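Undergrad: Sequence first, then the predicted structure, then my questions.
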Amino acid sequence: MSVDTKSGGVEFRNVTRRFGNVVAVDNVSFTADPGTLVTLLGPSGCGKTTTLRMIAGLESVSEGTVLIGGKDVTLLHATDRSVAMVFQSYALFPHMTVIENVSFGLEMSGFSRKDREEKAAEGLRLVGLAGFEGRLPSELSGGQQQRVAVARALVLEPEVLLFDEPLSNLDAKLRRRMRDDIRDLQQSLGLTSVYVTHDQEEALAVSDKIIVMNRAVIAQEGTPRDLYERPADRFVADFIGGANLIEGRITGRVERSATVDVGGVFLNVPDRPEAPEDVLVAIRPNAIRLDTTRQQEGLPVVVRKSVYLGSHMEYALESEVGELFAIDHNVAGAVAPGTDAVACFTETGMALVAR
């Protein structure tokens, strides 16, 4: 089975969606380049699922333009758009076999039985389910059911494949495996994909570009590394990976680095030239190291909570600048609650953000 993605990009131009007096998506513009996977990320109610449904044609556009492959599809019905969606609930027919589920859309499109079976078998092979054709959905695991749903979408050979929280019903270990499988499949086929999730780790793992949404608008967009290392504001810093947000004052600037006074400790942070003197410093939990000898320079802290999580320790720390959260992979040197220590900060994992 071939998947043609030469003209499968998605573009939103000043798109708004209203439900009565409620604005679910407010003047949003973005592009998903052909062959890339773009994730819409944000908390519940931010507008990401409504945005996805407008790409699919399942929600109408109040204002603005939606283009797929350079073609204006704003007024086209869902069935007239070259898109396919993988739903959160899988939406498999329980009384149909696996191959009947996968070929259902092809039957509705008028393919012959032979062509349907050939395409469905190839779709199952792509997702690693060759040999499962005769099983019912109830005889499959959750991950296998999700693979069937992906195969059903792929056999339609869409220009754009849409994923609506596809892994939310799976356990943590299976989520990791399935997200890797989806990413590998998307890259091998070069299929333009738009993916919705509220899970920031999932978004970082699968995306070429992440669009962070908050309160119906785009808060920031960029590569996973851009958003993690250079968050634009406190919302993005906290939502992508979690961050300690501490008030500070810039005391000097040299080239691309700013010296920031944080509670009497001077930190070198990548500069934002537009940042005022009074700033917020976003410090990632893994940028903090504890010195229990208190010989190094840093911020005095007291360990309030110490949690062992197998591969790493998590610490809640009390300090003069507020409570801090730290992650340390040195489980052998775990620090007990109640310990006085100094929080030292690494050169990476810090950024200036707007207050």
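TA: Everything's here; your move. Numbering: from 1, shown residues only.
Undergrad: from here on, contacts and neighbour counts on C-alpha atoms
TA: Fine.
Undergrad: got the buried residues for stretch 308-322?
TA: Residues of stretch 308-322 classed as buried: 313-318, 321 (neighbour count, 16 or more other CA atoms under 10 Å).
Undergrad: Residues contacting stretch 319-332, please?
TA: For stretch 319-332, contacts defined as CA atoms under 8 Å, 6 or more residues apart in numbering pick out 244, 246-247, 262-263, 284-289, 299-302, 308, 310-318.
Undergrad: In terms of helices and strands, where is the residue nearest to residue 176 when sequence neighbours are not counted?
TA: Leaving out its chain neighbours, the residue that sits closest to residue 176 by CA to CA, 6 or more residues apart in numbering is residue 202, at 7.9 Å. Using DSSP states H and E, residue 202 sits in helix 200-206.
Undergrad: Put this next to the previous one:
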Amino acid sequence: MTIHTKAGGVEFRNVTRRYGAVTAVNNVSFTADPGTLVTLLGPSGCGKTTTLRMIAGLETVSGGQVFIGGKDVTLLHATDRSVAMVFQSYALFPHMTVLQNVAFGLEMSGMSRQDREDKASEGLRVVGLAGYEKRLPSELSGGQQQRVAVARALVLEPEVLLFDEPLSNLDAKLRRRMRDDIRDLQQSLGLTSVYVTHDQEEALAVSDKIIVMNRAVIAQEGSPRDLYERPADRFVADFIGGANLVEGRILSRDSGKAKVDIGGVEILVPDRPLDAEDVLVAIRPNAITLDTSDEAAGLRVKVRKTVYLGSHIEYALESDLGEFFAIDHNVAAAVKPGTSAVARFIDRGTAMVSR
């Protein structure tokens, strides 16, 4: 029995969710196009999980409208929406076999027992767990349990598949593998997926679009590259990938580049339409290179700390402009703590943001 998928888009129109005097989501509007994976990213308490639960119908809407597949589902109960959710806790029944767990959601569908089991077996095959049907959840690894949870959602053939912090219970190596598996599965099946995480690297790795939320509103949305290379403000620049933030003043603009003064040092950064001449410059850690030669010109720094992490070196730098955090993949030429150097900035890793 084949699993069929019908991707439906998601649209929020001016959606608000209040709990008494507390506004958890405030007048939020966005779209998730059919067949794409959209990530809701932000710190704890920003409203991302509440937003996901309103898509699922697990939270009621205080104002605005929610559409799935072009249909207004604002007032529909969760069971009447064509969505399925993969929870952080997996929520597997410990006394049921893997096959029974996957087939459980189909019991109210009117299918015969044999058809339910056939479909559950196909779901397990899709997620790479064929042959695990008779095992109990306790006999599986964390990653395998997560696959069972995904298979259980897939067999419902939802228009939208929702992920609520699905990898937070896994170790770092397995988390990296599972995020790739989820992305590959989403793309191969053409599933519309909305994914919640607070992990910036995870969001960058799996998403077609990222919606960064802060204090119940959308701070910025766009492709992973847009948000990383062109953050809108201080919060997004710091939250997506981390950035060194420095006060600067625009000196001139030409051919898409802006010459900016930071503490007496002139640097070139990609231009953007900001009205004020005084700006913040966001400098990514991997956009900083160190030059220890005596004749080098640039921002004078002192290496306060050097940390070897195998694939790269992390530096804590001191300067007249404050502390900088830098990353260098040239581990063979590490600069020792206490060394004076000059920091240079690669324009591709820098951005002007509003203050």
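TA: Happy to help now that I have it. All figures in this text were calculated on a predicted structure; none of them were measured in a lab.
Undergrad: part of a strand, is residue 318 of structure 1?
TA: Yes - per DSSP: H, G, I helix; E, B strand; the rest coil, residue 318 of structure 1 lies within a strand segment.
Undergrad: ok, it touching residue 304?
TA: Yes - between residue 318 of structure 1 and residue 304 there is a contact at 6.4 Å, judged by CA atoms under 8 Å.
Undergrad: what's around residue 166 of structure 1, how many residues?
TA: When neighbours are counted by other CA atoms under 10 Å, residue 166 of structure 1 registers 24.
Undergrad: Please report how far it lies from residue 125 of structure 1.
TA: 20 Å (CA to CA, to the nearest Å).
Undergrad: cool, and residue 322 of structure 1?
TA: Here residue 322 of structure 1 is placed at a distance of 54 Å from residue 125 of structure 1 (CA to CA).
Undergrad: How about residue 202 of structure 1?
TA: For residue 202 of structure 1 relative to residue 125 of structure 1 (CA to CA), the value is 25 Å.
Undergrad: One more: residue 276 of structure 1?
TA: Counting by CA to CA, the gap from residue 276 of structure 1 to residue 125 of structure 1 is 56 Å.
Undergrad: For the residue minimising distance to the centre of structure 1, give me its contacts.
TA: Nearest to the geometric centre of structure 1 sits residue 203, at 2.1 Å (CA atoms, centre = their mean). When contacts are counted by CA under 8 Å, 6+ apart, residue 203 of structure 1 touches 39, 41, 197, 210, 224.
Undergrad: now swap in residue 81 of structure 1 and tell me
TA: 56-57, 73.
Undergrad: and with 7 Å instead?
TA: With contact set as CA atoms under 7 Å, 6 or more residues apart in numbering, residue 81 of structure 1 has no partners.
Undergrad: And for residue 311 of structure 2?
TA: residue 329.
Undergrad: ok, which stretches of structure 2 are helices?
TA: In structure 2, the helices defined using DSSP state H lie at 48-56, 98-103, 113-126, 142-154, 172-189, 200-206, 224-229, 234-239.
Undergrad: With distance to residue 270 of structure 2 as extra columns, can I get the ones you listed in JSON lines?
TA: As requested, the helices of structure 2 are arranged in JSON lines below (distance: least, CA to CA, whole Å):
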{"stretch": "helix 48-56", "distance to residue 270 of structure 2": "31"}
{"stretch": "helix 98-103", "distance to residue 270 of structure 2": "50"}
{"stretch": "helix 113-126", "distance to residue 270 of structure 2": "44"}
{"stretch": "helix 142-154", "distance to residue 270 of structure 2": "41"}
{"stretch": "helix 172-189", "distance to residue 270 of structure 2": "31"}
{"stretch": "helix 200-206", "distance to residue 270 of structure 2": "21"}
{"stretch": "helix 224-229", "distance to residue 270 of structure 2": "9"}
{"stretch": "helix 234-239", "distance to residue 270 of structure 2": "14"}
